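Asker: Have a look at this fold, sequence not included:
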């Protein structure tokens, strides 16, 4: 499949109302795949995400608890769950999926250094709770911000069309 609509979310921090709103946006956008970039937190929040009828990819974050239960739930649902950083190919494009590490500045330094390598078409990351969409070299960088709205008072997700590489930041 070359064209795909990806729903990108991060840092939902157990906010079920916001998770439901994010999934409604993804439904309305005809999303083919959901990528969560970490800090789901609890198994009950992951269970809500796993109800979405699409391929689901999860990268664990620094605040995710009960990783054993999260992995069990994901496995039973046929979802992919990976450690804090993962490389994959989607629609013939090389993606780096990561949560983030250290403070905001350290995470940005890591993302920018990797982007400058020009080894990836797309870098998706979370952790900072801030929307970040830009291109460095040939690499599209997207941080969807936070679903939970706890740090920025802004709840956001991003949809990405892998054919046109166009994206939309959507407030929940």
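Answerer: On my side now, so go ahead. Since the model is a prediction, treat every value here as computed from it, not as a measurement. Residues are numbered from 1 along each chain as shown.
Asker: all contacts plus neighbour counts: C-alpha atoms, from now on.
Answerer: Fine.
Asker: Show me where this structure has its helices.
Answerer: Applying DSSP state H to the chain gives helices spanning 16-28, 43-50, 67-77, 104-116.
Asker: Export the ones you listed to a markdown table and append columns for mean neighbour count.
Answerer: Converted to a markdown table, the helices of the chain look like this (neighbours: other Cα atoms under 10 Å):
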| stretch | mean neighbour count |
| --- | --- |
| helix 16-28 | 18 |
| helix 43-50 | 18 |
| helix 67-77 | 15 |
| helix 104-116 | 15 |
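Asker: Which one of those lies nearest to residue 122?
Answerer: helix 104-116 (8.4 Å; Cα to Cα).
Asker: Just the residues contacting that closest one, thanks.
Answerer: 100, 101, 123, 125, 127, 128, 136, 137, 138, 139, 141 (Cα atoms under 8 Å, 6 or more residues apart in numbering).
Asker: Put this next to the previous one:
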């Protein structure tokens, strides 16, 4: 299963549209958003563009949580607090955003991977890409969608092989 992995859109609708178009053309079967969607209209734009189910978590800047949940129900998306454990393509993935310093967020992501309880630990928040393996567990941060934060960036994840590719648009 090919999965698009995104994070930190921060209401940059132009970049969200670019990313959604790329993911649609890439043939992804699902999209994971790792937080800081910000406003419901951003989630709606992403969903409209990709046309596949979206799984996500809230970020530290997401403040309209009830409206995000309502929008998610309308657009074939599921968003909740983190950490969140999901099954995609037969793989057990832990989704998280992060909080506080980038260093602590990375340390937490790596510690979760070290546990060996997941096939992948996917996180956002730091606005920095990461594609690594800790004891055979994928640790992935796609970087930000928002162009103001260095994006648009995203990742493609093949759940069959657990290989990922970082993409900059």
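Answerer: Here it is on my side, so go on. Because the structure is predicted, anything quoted here is derived from the model rather than measured.
Asker: How alike are these chains, TM-score-wise?
Answerer: The TM-score (TM-score structural alignment, normalised by the length of the second structure) is 0.95; 168 aligned residues with a Cα RMSD of 1.1 Å.
Asker: Highest neighbour count among the contacts of helix 104-116 of the first structure?
Answerer: residue 125 (31 neighbours; other Cα atoms under 10 Å).
Asker: ok, residue 146 of the first structure to residue 116 of the first structure distance?
Answerer: 25 Å (Cα to Cα, to the nearest Å).
Asker: now the strands for the first structure?
Answerer: Per DSSP state E, the first structure carries strands over the ranges 5-9, 33-36, 55-59, 80-82, 85-90, 93-98, 122-124, 131-136, 139-144, 156-161, 166-171.
Asker: Would you mind finding the most buried of these?
Answerer: Comparing these by mean neighbour count (mean count of other Cα atoms under 10 Å), strand 5-9 comes out on top with a mean of 26.
Asker: could the contacts of helix 104-116 of the first structure be laid out in TSV, adding distance to residue 49 of the first structure?
Answerer: Below are these laid out as TSV (distance: Cα to Cα, whole Å):
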residue	distance to residue 49 of the first structure
100	21
101	24
123	22
125	18
127	18
128	21
136	31
137	33
138	31
139	28
141	23
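Asker: Residue in the second structure paired with residue 159 of the first structure?
Answerer: Aligned by TM-score structural alignment, residue 159 of the first structure pairs with residue 156 of the second structure.
Asker: Report the spatially nearest residue to that match, omitting neighbours in sequence.
Answerer: residue 4 (4.8 Å; Cα to Cα, 6 or more residues apart in numbering).
Asker: what do we get in the first structure for that neighbour?
Answerer: So residue 4 of the second structure corresponds to residue 7, using TM-score structural alignment.
Asker: need the contact list for its match.
Answerer: Taking Cα under 8 Å, 6+ apart, one finds 26, 31, 32, 33, 34, 35, 157, 158, 159, 160 in contact with residue 7 of the first structure.
Asker: Looking at the residues you listed, which one is closest to residue 18 of the first structure?
Answerer: Looking across these and measuring by Cα to Cα, the closest to residue 18 of the first structure is residue 157, at 10.2 Å.
Asker: That closest one contacts residue 167, correct?
Answerer: No - between residue 157 of the first structure and residue 167 there is no contact, the gap being 10.3 Å when judged by Cα atoms under 8 Å.
Asker: I'd say residue 156 of the second structure and residue 141 touch.
Answerer: No - under the criterion of Cα under 8 Å, residue 156 of the second structure makes no contact with residue 141, lying 10.9 Å away.
Asker: Can you say which two of the contacts of residue 7 of the first structure are spatially most distant?
Answerer: 32 and 157 (14.8 Å).
Asker: The second structure: which residue goes with residue 142 of the first structure?
Answerer: Under TM-score structural alignment, residue 142 of the first structure pairs with residue 140 in the second structure.
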